[in-house]
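Participant: A predicted structure for the sequence below; I have some questions about it.
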Amino acid sequence: MIEQGIREETSVYHEATNILHLGEEENDKYYDAVVPPIFQTSLFTSKTYEDFVKAINHAGDQYSYTRYGNPNFDILCKKIASLEGGDSALLTSSGVSAMSIAILAYAQSGGHIIAIRNLYGPTRSFLHYLEEKLNLQVTFISGDDVNELAAVIQPNTQLVVLESPASFLFNVQDLRKIAALCRGSGITTVIDNSNATPLFQKPLQLGIDVVVHSATKYLSGHSDTIGGFIVANQAQMEPIRRQHKLIGSSPAPFEAWLILRGLRTLPVRMKEHAKNALIIANFLESHPKVKRVHYPALSSFSQHELAKSQMSGFSSLFSFELDAASDRMVHFFNGLELIKIGLSWGGYESICNPLKVGFGSGFTEAQFSQMGITDQLVRLHVGLEEAGDLVDDLDRALRQV
């Protein structure tokens, strides 16, 4: 279907079943293959003049050009739209492109955007770029208090950009209260839901307008492809579709096929990720070399009750602070054997990084302090390895500090 990712009528099946089968009901078109084929083509031809007119105008089930639509995209987007409870979804070439398209769809020159301070780094950088290029004003807030948000709303505020749980310290925002405030003020809300996944948090049901995902992370789950999603109801999706079409940020069909392959195991993977993460977080919280663990699943987390009220589960990404001098941090990271050092997360493998170093150059100490990022802050993604092996690896590295 050309109208990418339109959600099917409400299914009678559980979401785990829909992940496996929704959007694939007409597999007789593919000789009843269990796995849909890869439509590795740049264009589609039409049998008649009339069919070509339909294809160009995105009418009916005619395809014209993969940048505008492809069966691999549609199968995948129907599943994601259903998971998030939105009318439709769009597939993009990366999570960064998904967020950029969603922001550009609503940002206008001379306007005002409010964003939480601890956003994913490239999203924050993109907002700074828009300040320079489009004469936009961006106000960064903690996001912890809806009154803080209400105080900075201006007559020209167009958009609020959220990420809950947020990067770095994993604070959560009260999505219900923020959504109600923004709806009443005519402001569009956009959230990065990559951390929670649609299994553990459904922002559209809490009143948020637009949901963005990096499919590179948990949705694909195998660290072998890059992609992104935008999900919304029809009214909010129209400007996003126009922006998406103009930018041309569609992945290759093979990338969509890889994401689909990974998505099929999302429920079982997330259960294991969550189980492992809680074991590791409890171990770290009790370790004498660890000062603090920032993980909403822990009862010690300051916003634990709020997180539970809007999330049905917790993923395996969190951070912790070591009780160590800055010059001893290198010994911790070099002492790891099983857990690798790297930037990304959401795959099968456990991976960590020193958050401050991960930013590279260009940030001042004052900016790091404002975001709560110190030399001792470590971000950890807990993978699917045996939890005991991960505990042993961390314990061995912590003894080096």
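Facilitator: The structure has been received and is ready for your questions. Just so we're clear, the structure is a prediction, and the values are computed from it rather than from any experiment.

Participant: contacts and neighbour counts: CA atoms only from here.
Facilitator: Noted.

Participant: distance between the helix or strand harbouring Met270 and the chain's centre?
Facilitator: When secondary structure is defined by DSSP states H and E, Met270 falls within helix 266-285. What separates the centre of helix 266-285 from the centre of its chain is 18 Å, taken as Cα atoms, centre = their mean, to the nearest Å.

Participant: can you list the residues that contact the helix or strand just after it?
Facilitator: Scanning forward in sequence from helix 266-285, with DSSP H and E defining helices and strands, the next element found is strand 290-294. Applying Cα atoms under 8 Å, 6 or more residues apart in numbering, the contact partners of strand 290-294 are Leu169, Phe170, Ala281, Leu284, Glu285, Phe301, Phe318, Ser319, Phe320, Glu321, Leu322, Asp323.

Participant: how near is the fourth one to Leu322?
Facilitator: When distances are taken as Cα to Cα, to the nearest Å, Leu284 and Leu322 turn out to be 10 Å apart.

Participant: right, and Asp393 touches Phe333 too?
Facilitator: No. If you go by Cα atoms under 8 Å, Asp393 and Phe333 don't touch, sitting 10.6 Å apart.

Participant: Neighbour count: those two, which is higher?
Facilitator: Here Asp393 and Phe333 are set side by side on neighbour count (other Cα atoms under 10 Å), and the busier one is Phe333, at 21 against 16.

Participant: Please tell me how far Leu258 sits from Ile191.
Facilitator: Using Cα to Cα, which is the criterion applied here, Leu258 is 24 Å from Ile191.

Participant: hang on, the earlier thing: could you name the helices and strands sitting against the helix holding Met270?
Facilitator: strand 290-294, helix 387-398 (3 or more Cα pairs under 8 Å, 6 or more residues apart in numbering; DSSP states H and E).

Participant: let's see 10 Å
Facilitator: Under the contact definition 3 or more Cα pairs under 10 Å, 6 or more residues apart in numbering; DSSP states H and E, helix 266-285 sits against helix 15-21, helix 197-200, strand 290-294, strand 317-322, strand 377-381, helix 387-398.

Participant: Distance to Ile103 added to the ones you listed, as JSON lines?
Facilitator: Below are the helices and strands packed on helix 266-285 laid out as JSON lines (distance: least, Cα to Cα, whole Å):
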{"stretch": "helix 15-21", "distance to Ile103": "28"}
{"stretch": "helix 197-200", "distance to Ile103": "20"}
{"stretch": "strand 290-294", "distance to Ile103": "28"}
{"stretch": "strand 317-322", "distance to Ile103": "25"}
{"stretch": "strand 377-381", "distance to Ile103": "26"}
{"stretch": "helix 387-398", "distance to Ile103": "38"}
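
Participant: this is the comparison structure:
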Amino acid sequence: MNYKNVETNAIRTQLDRTEFLEHSVPLYLTSSFVFEDAEDMRASFAEEKDRNIYSRFTNPNTSEFTEKICKMEGAEAGYAFATGMAAVFSTFAALLNSGDHIVSCRSVFGSTHTLFTKYLPKWNIETTYFKAEDAAEVASLIKPNTRVIYAETPTNPGVDVLDLEILAKVARDHDLILIIDNCFATPYLQQPIKFGADLVIHSATKLIDGQGRVLGGITVGRADLIREIYLFARNTGPAMSPFNAWVLSKSLETLPVRVDRHCENALKVATFLEEHPNVNWVKHPFLKSHPQYEVAKRQMKAGGSIVAFEVKGGVEAGRKFLNSIGMCSLSANLGDTRTIVTHPASTTHSKLSEEDRLEVGITDGLVRISVGLEAVEDILADLDQALRNA
């Protein structure tokens, strides 16, 4: 059954109970499944039956997790991957051919940028970038061989917000596939398919898990496109493990309440930093000073857990700030219960040239905070003392 509200679908979408009538879904730690007879086996491999054959293809746990995300996102179908980057790579590898062209926002995760600039060109697939603030200019970048428009929103790490309706119109007008990385927002805060996206990708490692435990990724959207992605993944093997799917499916049941607290804390942190004398600037989608504040309010239920800001004093001040952090964690992850402070120029985006980093606003002093679930007073106290020591 598909319920009206995201919260209910996250909790009440589940597998049929076994004869044991368990309330919590069990783990299905099996590599393969047996058949009743030769005809059952033949029909299953011919896909005349919708059933599990091998856990690289489907598994009850991965199927449940996928179904939950599909209902939350309003998608027709999906496939769950071992990691977020496995989802990104497999989606492009399944849908693109040699000679195809991608139009992408320049503000993307560092590994996605490497995929576009180092690996896809091996198969004669090229990418043209546009700046987040220039989404209205995307149509001018379309070529005869363009196949996909791709963007993250909010972006990593600068939390820029792209207008999904503008991107969707360009995609429709030119018969292109619009793919949106929805990792920062989660299916709870934003559903890009409602605004015209064809596919939505998540790194489930982040807020969907929410506790820094397991890796995972997922792509959901149009059934015809997911079919191609499924066939690619079935033959190349980047499937999510049943155990991780079981963990992530349970995590979705608390996603709305967790994200509500993340957003509440993050907005308080952003407001505090905006008024701090040792900070040059702050960006959070629900700060009124954010350049795309109105777009964020239209597309998102709340502003998310990520805050980007720049410490006054350049590289040396930034180093002192990071070394002065006490309670918060220094890590490259995000979306954890624990507040995480990251320096993108030396970690997540360190493989980019300085010119490429500056082009997307990643200065040497840029700090990304993934605001956690601790008491916000404790988060603010730690950031304040670290800034004063910088």
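Facilitator: Thanks, I have it. For clarity, every value in this text was computed on a predicted model and none was experimentally measured.

Participant: TM-score of the superposition?
Facilitator: Their TM-score after superposition, calculated using TM-score structural alignment, normalised by the length of structure 2, is reported as 0.97; 390 aligned residues with a Cα RMSD of 1.4 Å.

Participant: Between Leu284 and Leu322 of structure 1, which contacts overlap?
Facilitator: Common neighbours of Leu284 of structure 1 and Leu322 (criterion: Cα atoms under 10 Å, 6 or more residues apart in numbering): Val290, Lys291, Arg292, Val293, Leu398.

Participant: Quick check on the residues you listed: which are buried?
Facilitator: The neighbour-count test (16 or more other Cα atoms under 10 Å) applied to those identifies Val290, Lys291, Arg292, Val293, Leu398 as buried.

Participant: close enough to count as contact, the last one and Phe332?
Facilitator: Yes. Counting by Cα atoms under 10 Å, Phe332 is a contact partner of Leu398 of structure 1 at 5.7 Å.

Participant: Give me the common contacts of those two.
Facilitator: Taking Cα under 10 Å, 6+ apart as the contact rule, the neighbours common to Leu398 of structure 1 and Phe332 are Leu322, Ala324.

Participant: For structure 2, just list every one of the strands.
Facilitator: 77-81, 101-105, 126-130, 146-152, 177-181, 199-203, 217-221, 279-283, 306-311, 329-330, 340-342, 366-370 (DSSP state E).

Participant: Could you check which residue of structure 2 pairs with Ile187 of structure 1?
Facilitator: Ile187 of structure 1 maps onto Leu176 in structure 2, with residues paired by TM-score structural alignment.

Participant: The residue nearest the centre of structure 2 - nearest residue in space that isn't next to it in sequence?
Facilitator: Compute the mean C-alpha point of structure 2, and by Cα atoms, centre = their mean the closest residue is Cys183, 1.9 Å away. The shortest distance from Cys183 of structure 2 to any residue other than its chain neighbours is 4.7 Å, reached at His202 (Cα to Cα, 6 or more residues apart in numbering).

Participant: tell me the contacts of the one you found?
Facilitator: His202 of structure 2 sits in contact with 69, 80-81, 83-85, 87-88, 180-187, 208, 216-220, where contact means Cα under 10 Å, 6+ apart.

Participant: circling back to that earlier point, when Leu258 and Ile191 of structure 1 are compared, which one has more neighbours?
Facilitator: Ile191 (23 against 19).

Participant: count of residues packed around the equivalent of Glu385 of structure 1 over in structure 2?
Facilitator: Glu385 of structure 1 is assigned Glu374 in structure 2 as its aligned equivalent, the criterion being TM-score structural alignment. For Glu374 of structure 2, the count of nearby residues is 16 (other Cα under 10 Å).

Participant: And Ser32 of structure 2, by the same measure?
Facilitator: Taking other Cα under 10 Å as the criterion, the count of residues near Ser32 of structure 2 is 13.

Participant: That one pairs with which position in structure 1?
Facilitator: Taking TM-score structural alignment, the alignment pairs Ser32 of structure 2 with Leu43 from structure 1.

Participant: hang on, its match packs against Thr66?
Facilitator: Yes. At 5.8 Å, Leu43 of structure 1 counts as touching Thr66 under the criterion of Cα under 10 Å.

Participant: Can you mark which positions in stretch 240-252 of structure 1 are buried?
Facilitator: When burial is assessed from 16+ other Cα under 10 Å, stretch 240-252 of structure 1 yields the following buried residues: Ile240, Arg241, Gln243, His244, Ser249, Ser250, Pro251, Ala252.

Participant: against structure 2, where does stretch 70-86 of structure 1 fall?
Facilitator: The aligned range for stretch 70-86 of structure 1 in structure 2 is 59-75, by TM-score structural alignment.

Participant: Against Ile279 of structure 1, how distant is the aligned partner of the residue nearest to Cys183 of structure 2 in structure 1?
Facilitator: If you follow His202 of structure 2 across to structure 1 using TM-score structural alignment, you land on His213. His213 of structure 1 is 26 Å from Ile279 of structure 1, where distance means Cα to Cα.

Participant: quick one on the thing from earlier: can you tell me which residues contact the spatially closest residue to the match of Ser32 of structure 2 that is not a sequence neighbour?
Facilitator: Leaving aside its sequence neighbours, Leu43 of structure 1 sits nearest to Tyr65 (Cα to Cα, 6+ apart; 4.2 Å). Listed by Cα under 10 Å, 6+ apart, the contact set of Tyr65 of structure 1 reads Ile2, Thr41, Ser42, Leu43, Phe44, Thr45, Ala55, Ile56.

Participant: ok, now Ala38 of structure 2?
Facilitator: Contacts for Ala38 of structure 2 were tallied using Cα under 10 Å, 6+ apart; they are Ser44.

Participant: same question, Asp356 of structure 2
Facilitator: Listed by Cα under 10 Å, 6+ apart, the contact partners of Asp356 of structure 2 are Arg106, Ser107, His349, Ile362.

Participant: aligned partner of it in structure 1?
Facilitator: Taking TM-score structural alignment, Asp356 of structure 2 has Gln367 as its aligned residue in structure 1.

Participant: same question, Tyr293 of structure 2
Facilitator: Residue-level alignment of Tyr293 of structure 2 against structure 1, with TM-score structural alignment as criterion, gives His304.

Participant: cool, Leu273 of structure 2 as well?
Facilitator: Leu273 of structure 2 maps onto Leu284 in structure 1, with residues paired by TM-score structural alignment.

Participant: Its match and Arg396 of structure 1, how far apart?
Facilitator: The gap separating Leu284 of structure 1 from Arg396 of structure 1 is 12 Å, by Cα to Cα.

Participant: Looking for the alignment partner of Gly158 of structure 2 in structure 1.
Facilitator: Aligned by TM-score structural alignment, Gly158 of structure 2 pairs with Leu169 of structure 1.

Participant: Compute the first-to-last residue distance for stretch 346-366 of structure 2.
Facilitator: 10 Å.

Participant: Mind listing what's buried along it?
Facilitator: By neighbour count, with 16+ other Cα under 10 Å as the criterion, the buried positions of stretch 346-366 of structure 2 are Thr348, His349, Leu352, Arg357, Val360, Ile362, Thr363, Asp364, Gly365, Leu366.
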